[in-house]
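Q: Pasting a predicted model and its sequence here:
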Amino acid sequence: MNSLTLKSRGFAGERIIEIPNETVDKCLSLPLINNLFITRMGFYPKARHHYYQRPVGISQVNFLYCTDGQGWIHLPQGWIIVHAGDVVLIATGIPHSYGSDNENPWIIHWLHCCGNGCDDAVDAIMGDRSGTPKVVNVGFSEERITVFDQIFDTFLRGHSQSNLLYANLAFPFFLASFILPGNFQKDISWGKTGNLTDKAISFMQDNLSTPVTLDNIAQSVHLICTFRQTYS
């Protein structure tokens, strides 16, 4: 590919928010959010020729969530191929570059976050912050994207203290969807081939305030006869 075609932004349908430096300072002054807050975020649909390089890394965590297509990330210890449903967090100070696949360009939701707790978010989702080349596959969740859009739209309405608090207090909830993705995509995790015991447990958890019989549980997994024969 001709290097002149590579670009870091300027994709049809993209959405980008950049938090001004004075607003970053304001976030640092707010005890509820100063440990972890967003400084930039965006959405790139079918980002053909997307490319970015940071030879010495940055002072913020870089978060990339691919929802379609694929791309790649280069870290000091190797390369990663990123597919739909993969998330990658790159810790502060880690040199990196990344780009979209030429034939099947990715769709990504991305953000940068700051604060003393930002590298802890890398540990929580990726398992470590060393820059080991790996991805975490969490699948797709409409609820997760809805939370992302709510945060983004809140920033669009301005940088008042209330908006900053709302958006950045919602941010840990968004991150939680990558730590326990099953809670955000139950239809996927309990699919047709799902474990019957897990389905039964899920049904009971969803009905804690309601009396539940063995027949109710058996019907929830469509195995009335089998359930009775095995557990009665």
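A: Nice, thanks for sending it over. Numbers count the residues shown, from 1 in each chain.

Q: contacts, neighbours, all on C-alpha from now
A: Will do.

Q: where exactly do the helices run in the chain?
A: In the chain, the segments counted as helices under DSSP state H are 21-28, 118-126, 142-156, 161-179, 186-189, 196-205, 214-220, 224-231.

Q: And the last one, what's buried?
A: For helix 224-231, the neighbour count (16 or more other Cα atoms under 10 Å) marks F227 as buried.

Q: So which elements touch it?
A: helix 214-220 (3 or more Cα pairs under 8 Å, 6 or more residues apart in numbering; DSSP states H and E).

Q: Tell me which of the helices of the chain approaches R54 most closely.
A: Within the helices of the chain, the stretch nearest R54 is helix 118-126; the backing value is 17.6 Å (Cα to Cα).

Q: so what does the closest one touch, helix or strand wise?
A: Helix 118-126 sits against strand 61-68, strand 86-90, helix 161-179, with contacts defined as 3+ Cα pairs under 8 Å, 6+ apart.

Q: Among the ones you listed, which comes closest to L36?
A: Here helix 161-179 is closest among these (Cα to Cα), at 7.6 Å.

Q: orientation of that closest one relative to helix 21-28 in degrees?
A: On the basis of axes from the mean of the first three to the mean of the last three Cα atoms, to 10 degrees, helix 161-179 is oriented at 70 degrees to helix 21-28.

Q: another structure for you, compare them:
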Amino acid sequence: MDNLRKSDGFQSQKIIVLPDHIMQEAARHPLVQPLHVTDIGYFPRALHHYRERPEGSAAYIVMYCVDGEGWCRMNGHKAFRLLKGQVVVIPPGTPHAYASSEQQPWSIYWWHMKGQSAGDYYEGFSDAAEPAVIPVDQSRRMVELFQESYDLLQKGYTLNHIIHVSQLAGHLAAIIRLARLQPQHGLQPPHKHDLDETLRFMTEHLERNVSLKELAAYANLSVPHFTFRFKEATGYSPIDYYLRLKIQLACQHLDLTGQSIKEISHRLGFQDPYYFSRLFKKIMGKSPSDYRDTRKG
């Protein structure tokens, strides 16, 4: 049973709950099946907002705080604050409670999502996961995704509208998934890995050779810890990823310049053009010369 303190709504609130029978039918569609929204809403300056679900929810609950603050507790763990610019994801079946601050009531956008691939989209979010910080450049996009979804559903619960909103939900989940891997500025423990800084360092040094030890030192982590965190975030080891960035740049040189393959390989720090060609073919599936001869655009 759900417990709530505020039952008469909030001024200028927005809320849509899609009918179960409509969503059960729509969820059979291959473009809706992986991930879909069942409930969506916005509560501005939600003073006295409190919700408790001792049995949890059947859906993933996503709450994005855009102003003020509040708190959330999951599965009996210690409550944590949810601050402006942070998002929390509550997994299905997780007992939880959350509430707005009495002093600085939050304004939150929220979604309930289900789907066969929902667990993959929100991989890494558990009952012990801390909130993720949404980068400033993605904050506006989060709100736009909500508004586009809400406006479309306001026009009716047609299958085409639900399909469109499902694709928007996937975009939203991708933003949150990436944000989870970033450090929580101002809140993170010392030496937490900042993936964006590491990738920036890599891309700025593609015309020389950077060692794993050098990358770990730049991230201020031990080599094993850095390797683990980097692979967790990207799916590749640091050096493998670095070499792939070099090959991506090589593709641009092949497409946009008249430099020879040997010149390009030397420019990107490969002393052996044959090794460069073998690596290029391994990553791109064709030799540098075949790639250059392929018609594009």
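A: Okay, I see it. Just so we're clear, the structure is a prediction, and the values are computed from it rather than from any experiment.

Q: TM value for the aligned chains?
A: After superposition, the two chains reach a TM-score (TM-score structural alignment, normalised by the length of structure 1) of 0.73; 191 aligned residues with a Cα RMSD of 3.0 Å.

Q: any chance of the helices and strands packed on helix 118-126 of structure 1 in JSON lines, with distance to E142 of structure 1 and mean neighbour count too?
A: Formatted as JSON lines, these follow (distance: least, Cα to Cα, whole Å; neighbours: other Cα atoms under 10 Å):
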{"stretch": "strand 61-68", "distance to E142 of structure 1": "10", "mean neighbour count": "23"}
{"stretch": "strand 86-90", "distance to E142 of structure 1": "15", "mean neighbour count": "24"}
{"stretch": "helix 161-179", "distance to E142 of structure 1": "11", "mean neighbour count": "17"}
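
Q: Export these to CSV and append columns for distance to L32 of structure 1.
A: What follows is those, written out as CSV (distance: least, Cα to Cα, whole Å):
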stretch, distance to L32 of structure 1
strand 61-68, 19
strand 86-90, 23
helix 161-179, 7
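
Q: And those: which comes nearest N35 of structure 1?
A: helix 161-179 (10.1 Å).

Q: residues in structure 2 aligned with that closest one?
A: Under TM-score structural alignment, the counterpart of helix 161-179 of structure 1 in structure 2 spans residues 159-177.

Q: What lies in contact with that stretch?
A: Residues from elsewhere that reach stretch 159-177 of structure 2, judged by Cα atoms under 8 Å, 6 or more residues apart in numbering: 26, 31-32, 35-37, 87, 121-123, 132, 134, 138, 142, 145, 149, 152-153.

Q: at 7 Å what do you get?
A: The set of residues external to stretch 159-177 of structure 2 that reach it, using Cα atoms under 7 Å, 6 or more residues apart in numbering, is 26, 31-32, 35-37, 121-122, 142, 145, 149, 152-153.

Q: That stretch vs structure 1, average distance?
A: On superposition with structure 1, the mean distance recorded for stretch 159-177 of structure 2 (mean Cα distance after the TM-score superposition for structure 1) is 1.3 Å.

Q: quick one: the residue nearest to Y42 of structure 2 when sequence neighbours are not counted from V66 of structure 2, how far?
A: Sequence neighbours aside, Y109 is the residue nearest to Y42 of structure 2 in space, at 4.4 Å (criterion: Cα to Cα, 6 or more residues apart in numbering). Between Y109 of structure 2 and V66 of structure 2 the distance is 8 Å, computed by Cα to Cα, to the nearest Å.

Q: repeat for F276 of structure 2
A: For F276 of structure 2, the distance to V66 of structure 2 (Cα to Cα) stands at 48 Å.

Q: if we can go back for a sec, save the helices of structure 1 as a markdown table, and put in distance to R15 of structure 1 too.
A: Shown next, in a markdown table, are these (distance: least, Cα to Cα, whole Å):
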| stretch | distance to R15 of structure 1 |
| --- | --- |
| helix 21-28 | 19 |
| helix 118-126 | 23 |
| helix 142-156 | 9 |
| helix 161-179 | 16 |
| helix 186-189 | 28 |
| helix 196-205 | 37 |
| helix 214-220 | 42 |
| helix 224-231 | 50 |
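
Q: Y52 of structure 1: which of these is closest?
A: Smallest distance to Y52 of structure 1 across those (Cα to Cα): 20.1 Å, for helix 118-126.

Q: List the buried residues in the closest one.
A: Under 16+ other Cα under 10 Å, the buried positions of helix 118-126 of structure 1 are C118, D119, D120, A121, V122, I125, M126.

Q: Touching, C65 of structure 2 and R81? I think so.
A: No - judged on Cα atoms under 7 Å, C65 of structure 2 makes no contact with R81 at a distance of 10.7 Å.

Q: rewinding a little: what's the closest of the helices of structure 1 to A47 of structure 1?
A: Taking Cα to Cα, helix 142-156 is the member of those nearest to A47 of structure 1, at 17.7 Å.

Q: what residues does that closest one touch?
A: With Cα under 7 Å, 6+ apart, helix 142-156 of structure 1 has contacts from N163, A167, A170, F174, S177, F184.

Q: tilt between that helix and helix 161-179?
A: Comparing the axes of helix 142-156 of structure 1 and helix 161-179 via the same axes, to 10 degrees yields an angle of 160 degrees.

Q: how far is helix 142-156 of structure 1 from where the chain is centred?
A: On the basis of Cα atoms, centre = their mean, to the nearest Å, helix 142-156 of structure 1 sits 12 Å off its chain's mean C-alpha point.

Q: ok, now stretch 131-139 of structure 1?
A: From the chain centre to the centre of stretch 131-139 of structure 1 is a distance of 11 Å (Cα atoms, centre = their mean).

Q: re the thing from before, wait, which of the helices of structure 1 is closest to V61 of structure 1?
A: Taking the helices of structure 1 one by one with Cα to Cα, helix 118-126 is closest: 6.2 Å.

Q: tell me the angle of the closest one relative to strand 61-68?
A: Using the same axes, to 10 degrees, helix 118-126 of structure 1 lies at 30 degrees relative to strand 61-68.

Q: Figure out how far helix 118-126 of structure 1 is from the centre of its chain.
A: The answer for helix 118-126 of structure 1 is 12 Å, by Cα atoms, centre = their mean.

Q: and what of stretch 16-34 of structure 2?
A: 23 Å.
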